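Trainee: Got a sequence here, can you build the structure:
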Amino acid sequence: MSVHFHPLPAAEVSAIRANRIDAYGNPVERAICDGPGHPCRACLTETAAGQPFLTLAHRPFEGQNAFTETGPIYLCESCAGTPPSADLPAILSAPTYIVRGYSSNERIVYGTGQVTPTAEISTYAATLLARDNIAFVDVRSASNNCFLCRIKPA
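Mentor: As a prediction, this is how the structure comes out:
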């Protein structure tokens, strides 16, 4: 099975940039990158030194239940985003990440979460997505547990 890495949806990113309110109802923070970059969830690259970026609490789920985690993310203030791709995103440059499967009702499927070497993320995600009870896979920081991107079947 082929997989695609998905950034945050463009409409969602546009709404965040327009209303400047995060998942908790707090104002989005704006700063200038002093390098090294911050991983943008819209373009899936790191912000360049001197580039403005946003920091906010975000919940990458449509509904809410006990499994819909909220955490900090970064967005470039004005990047164009990126389409889903089979290529490993540039923001995934650490040695390992937490990779975890979710059901169609946005609940963690127990036993799927594991710290995964970066080079094995696509293979592990494909294995998970081949299961009938897995709708999507999220990639999170192994050190901070921050949401980075979503993986879906290609």
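Trainee: contacts and neighbour counts: CA atoms only from here.
Mentor: Fine.
Trainee: Please identify the helix or strand for the residue lying farthest from the centre of the chain.
Mentor: Here the chain reaches farthest from its C-alpha mean at Gly50, the gap being 23.1 Å by CA atoms, centre = their mean. Applying DSSP states H and E as the criterion places Gly50 outside every helix and strand.
Trainee: Am I right that it is in contact with Gly37?
Mentor: No: using CA atoms under 8 Å, Gly50 is not in contact with Gly37; the gap is 9.5 Å.
Trainee: before we move on, the earlier item: would you mind measuring from the residue farthest from the centre of the chain to Gln64?
Mentor: 36 Å (CA to CA, to the nearest Å).
Trainee: what does Leu128 give?
Mentor: 23 Å.
Trainee: who's more crowded, these two?
Mentor: Between Leu128 and Gln64, Leu128 has the larger neighbour count (other CA atoms under 10 Å), namely 22 against 12.
Trainee: Please generate a structure for the following sequence too, so the two can be compared:
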Amino acid sequence: MTALRFLALDTETARRYQAGGLDANGQTPERQISGGGGVPCRHCLRQIPEGMPFLILAHRPFPQAQPYAEVGPIFLCADPCERHPESARLPDMFADMDSLIVRGYGHDERIVYGTGGVVEAPAIEARARELLEREDIAFVHLRSARNNCYQGRVERA
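Mentor: All right, here's what the predicted structure looks like:
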């Protein structure tokens, strides 16, 4: 059975954005104040508490622009936060969601057609494992089922 590794946004990228670095659209991240739930930080993988500042920015979780390198909005704590540790289990923040899009990408960092779908939270680990057992799948992205926003990445452990 394929062992999994769930990954939050890396600290170097988070710190660059938190320091005012430009996002994937060349814009400075927007600063907002959290109204409570529904503002998940992609670095610490926690909901940003009510009254706390956070960033909204366009993120491309790929090293280079290409047709399949999706760009979309993400939230981050405005102040430095601790990265969620790599985990063999689905992080609690994702387990608390109803469902996510689970999609496989090839070694060329392009979508592998037929791999994407909306998966209910209890089945996400099994679906990610199933995809990563295929040799043509290099990694899996987790995305919001409602808004298609990038949530995290899954790799072979």
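Trainee: After superposition, what is the TM-score?
Mentor: Here the TM-score for the pair of chains, by TM-score structural alignment, normalised by the length of structure 1, is 0.95; 154 aligned residues with a CA RMSD of 1.2 Å.
Trainee: Now the residue farthest from the centre of structure 1: closest residue in space that isn't a chain neighbour?
Mentor: Counting by CA to CA, 6 or more residues apart in numbering, the nearest residue to Gly50 of structure 1 once its immediate chain neighbours are dropped is Cys33, at 5.2 Å.
Trainee: Doesn't Asp136 of structure 2 lie inside a helix?
Mentor: No: counting by DSSP: H, G, I helix; E, B strand; the rest coil, Asp136 of structure 2 falls outside a helix, being coil.
Trainee: show me the contacts for the spatially closest residue to it that is not a sequence neighbour.
Mentor: Take Asp136 of structure 2 and drop its neighbours on the chain: the residue closest to it by CA to CA, 6+ apart is Gly106, 5.6 Å away. Going by CA atoms under 8 Å, 6 or more residues apart in numbering, Gly106 of structure 2 touches Val112, Asp136, Ile137, Ala138, Phe139.
Trainee: Looking at the alignment, what corresponds to Gly106 of structure 2 in structure 1?
Mentor: Using TM-score structural alignment, the partner of Gly106 of structure 2 in structure 1 is Ser103.
Trainee: where's its match relative to Thr68 of structure 1, distance?
Mentor: Distance check for Ser103 of structure 1 against Thr68 of structure 1: by CA to CA, it reads 12 Å.
Trainee: just Ala135 of structure 1 next, same as before
Mentor: 14 Å.
Trainee: for Leu128 of structure 1, same thing?
Mentor: With CA to CA as the criterion, Leu128 of structure 1 and Thr68 of structure 1 are 19 Å apart.
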